[in-house]
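Trainee: Sequence and predicted structure are below.
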Amino acid sequence: MKLSWWEWLPFRRWRIVGTVEFADEIPERLPKRAVVLVASGGPPKWVGFKCPCGKGHEVLLNLDEGRRPTWALSLSETGKISIAPSIDYLDGGRRCHFFLRNNKVLWAKDSIR
């Protein structure tokens, strides 16, 4: 998957920049607020993006209701992205716990970014 130069502009809002067939095809480098869907001919099974904390780790969330845990990705009429429930990333001493609602990141109080 090749991203256009304008996807790297810093003022871009949360947006879907592409779809790949397999999760290992998600580019290692992604712009801020860029979401990649993983789908092979049907509805998306996964969503991947860089964590908004800025530390560089990737978040990969399951969208398939047949597997647990499951998240739901929704787009508003104006293209704003929401993911439910919250995203909780724990790695060693760092915890990134946030909500993505209408293109806004809302950090939970228990985050240690």
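Mentor: Perfect, I can see it now.
Trainee: going forward, measure contacts between C-alpha atoms and count neighbours the same way
Mentor: OK.
Trainee: Pick out the residue closest to the middle of this protein.
Mentor: Residue closest to the mean C-alpha point of the chain, counted by C-alpha atoms, centre = their mean, is Phe49 at 3.6 Å.
Trainee: structure B:
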Amino acid sequence: MLAEDDGEAWSIGMKCPCGCGDTVELMLLAEATPRWTLTLDAKGRPSLSPSVWRKSGCRAHYWVINGRVRWCR
């Protein structure tokens, strides 16, 4: 789910892809730390940069590239 204010995206939320059931919220605002960059390809599939690395809970580490989860080893 993408949160926007006056057309500016500021946060993206998703269920953790590991299946733990937690909601992951990532900040997109330039002044936020840490922050992620969201891009959409020509088909509207999202990519996030940098990777998502949960430091607590399930500790999942993954990339979202063209709408797909790519797990880090």
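Mentor: Received the coordinates, thanks. What you see is a predicted model; the values in this text were computed from it and never measured.
Trainee: quick revisit: show me what the residue nearest to the centre of structure 1 aligns to in structure 2.
Mentor: When structure 2 is aligned by TM-score structural alignment, Phe49 of structure 1 is paired with Met14.
Trainee: Find the helix or strand that its match is a member of.
Mentor: Following DSSP states H and E, one finds Met14 of structure 2 within strand 8-15.
Trainee: May I see the buried residues of that strand?
Mentor: Neighbour counts over strand 8-15 of structure 2 (16 or more other C-alpha atoms under 10 Å) mark Trp10, Ser11, Ile12 as buried.
Trainee: contacting residues for the match of Phe49 of structure 1?
Mentor: Residues counted as contacts of Met14 of structure 2 (C-alpha atoms under 8 Å, 6 or more residues apart in numbering) are Met1, Thr23, Val24, Glu25.
Trainee: Kindly reformat the buried residues of strand 8-15 of structure 2 as TSV containing distance to Lys55 of structure 2.
Mentor: Conversion of the buried residues of strand 8-15 of structure 2 to TSV gives the following (distance: C-alpha to C-alpha, whole Å):
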residue	distance to Lys55 of structure 2
Trp10	21
Ser11	19
Ile12	18
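Trainee: Looking at those, which one is closest to Cys58 of structure 2?
Mentor: Ile12 (19.1 Å; C-alpha to C-alpha).
Trainee: where's the nearest residue to that closest one once chain neighbours are set aside relative to Ser56 of structure 2, distance?
Mentor: Among residues not flanking Ile12 of structure 2 along the chain, Leu2 sits closest, at 4.5 Å (C-alpha to C-alpha, 6 or more residues apart in numbering). Relative to Ser56 of structure 2, Leu2 of structure 2 is positioned 23 Å away (C-alpha to C-alpha, to the nearest Å).
Trainee: Quick check: the strand of greatest length in structure 1 compared with structure 2, mean distance?
Mentor: When structure 1 is scanned for its longest strand (criterion: DSSP state E), the result is strand 81-91. Once the two models are superposed, strand 81-91 of structure 1 sits on average 0.8 Å from its counterpart in structure 2 (mean C-alpha distance after the TM-score superposition for structure 1).
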